[in-house]
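Colleague: Model the following, please.
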Amino acid sequence: MLGGLIVILICQLAGEVVVQLLGMPVPGPVIGMVMLVGYLAARGGVDPGIKTVSDTLLRYLALLFVPAGVGLMVHFELVARDWIAIAAALLGSTVLALITTMLIMQFLTRRGEGE
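Modeller: The predicted structure follows:
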């Protein structure tokens, strides 16, 4: 389990370093997740240690939303003032994610039928 946690943290650190060095407008952990997916693809599967750590983190995922909820309440005036922009961004990103998922699924389905 410790080995899996170390791999995850190294990927996150590497993502942060890449973002800082290249000045990318993407959070470091996102780049780290892409690196982790590449690592897992190169290995051909998920290591049992990484699976144990990820299952444990997912079990307590709801607790990670508590600070975000507290932040919303602390800055409620800002949210109330800009609710239209926030709602538009949420709606737009949701629609964009659904369309992207649909297009990727269609591509993979057609590709799978061709093989």
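
Colleague: CA atoms for contacts and neighbours, from now on please.
Modeller: Fine.

Colleague: can you give me the helices in this protein?
Modeller: 2-22, 28-43, 48-59, 66-74, 76-81, 83-114 (DSSP state H).

Colleague: could these be laid out in a markdown table, adding mean neighbour count?
Modeller: A markdown table is the format used below for the helices of the chain (neighbours: other C-alpha atoms under 10 Å):
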| stretch | mean neighbour count |
| --- | --- |
| helix 2-22 | 16 |
| helix 28-43 | 16 |
| helix 48-59 | 14 |
| helix 66-74 | 11 |
| helix 76-81 | 12 |
| helix 83-114 | 11 |
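
Colleague: another one to check against the first:
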Amino acid sequence: MIVHLATLLAFQLLGETISRGLGLIVPGPVIGMVLLLGFFIASPRAAAAIQPTALGLLSHLSLLFVPAGVGIVGHLDQLGADGVPILLALLGSTALAIAVGALVFVGLSRLTGGAT
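Modeller: Alright, predicted model coming up:
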């Protein structure tokens, strides 16, 4: 399991190194995931070996949201003072993102000749 975690972290480090070294706008972990995907395609045995460790990490993914919850509790006074504008911004940006996503889908579907 330690070797598998080290492999995952090594690909993340490699992605960070490439991203920062070349000054790319793509985040390092994304580059690392693409490289890891290529590694898994080239070596299916490695993918099968790392799968249990990856599933274990995914099953505890909710622990990563603890810092966000602590941040919210730490700024409750700010949330109380600006709660309505924050809520409106969240609702508006969510609706806008859904609308833009739908419009892009429809546009690409028409462009490629697919059914809408």
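
Colleague: Please state their TM-score.
Modeller: Laid over one another, the chains give 0.65 as their TM-score (TM-score structural alignment, normalised by the length of the first structure), with 102 aligned residues with a C-alpha RMSD of 3.1 Å.

Colleague: quick one, what contacts the spatially most central residue of the first structure?
Modeller: Nearest to the mean C-alpha position of the first structure, by C-alpha atoms, centre = their mean, lies residue 30 at 5.5 Å. Contacts of residue 30 of the first structure were listed using C-alpha atoms under 8 Å, 6 or more residues apart in numbering, and they are 12, 15.

Colleague: Then the one 5 residues further on?
Modeller: Shown here is residue 35 of the first structure, whose contacts under the criterion C-alpha under 8 Å, 6+ apart are 11, 15.

Colleague: rerun at 7 Å
Modeller: Residues near residue 35 of the first structure by C-alpha atoms under 7 Å, 6 or more residues apart in numbering: residue 11.

Colleague: what's the burial count for the counterpart of residue 23 of the first structure in the second structure?
Modeller: In the second structure, residue 23 of the first structure lines up with residue 23, judged by TM-score structural alignment. Residues lying near residue 23 of the second structure (other C-alpha atoms under 10 Å) number 10.

Colleague: From residue 99 of the second structure, how far out is residue 112 of the second structure?
Modeller: As defined by C-alpha to C-alpha, to the nearest Å, residue 112 of the second structure lies at a distance of 20 Å from residue 99 of the second structure.

Colleague: how close does residue 60 of the second structure sit to residue 27 of the second structure?
Modeller: 23 Å.

Colleague: between these two, which one's more packed in?
Modeller: Counting neighbours by other C-alpha under 10 Å for residue 60 of the second structure and for residue 27 shows that residue 27 has the greater number, 15 against 9.

Colleague: Distance check, the more buried one against residue 100 of the second structure.
Modeller: Residue 27 of the second structure is 23 Å from residue 100 of the second structure, where distance means C-alpha to C-alpha.
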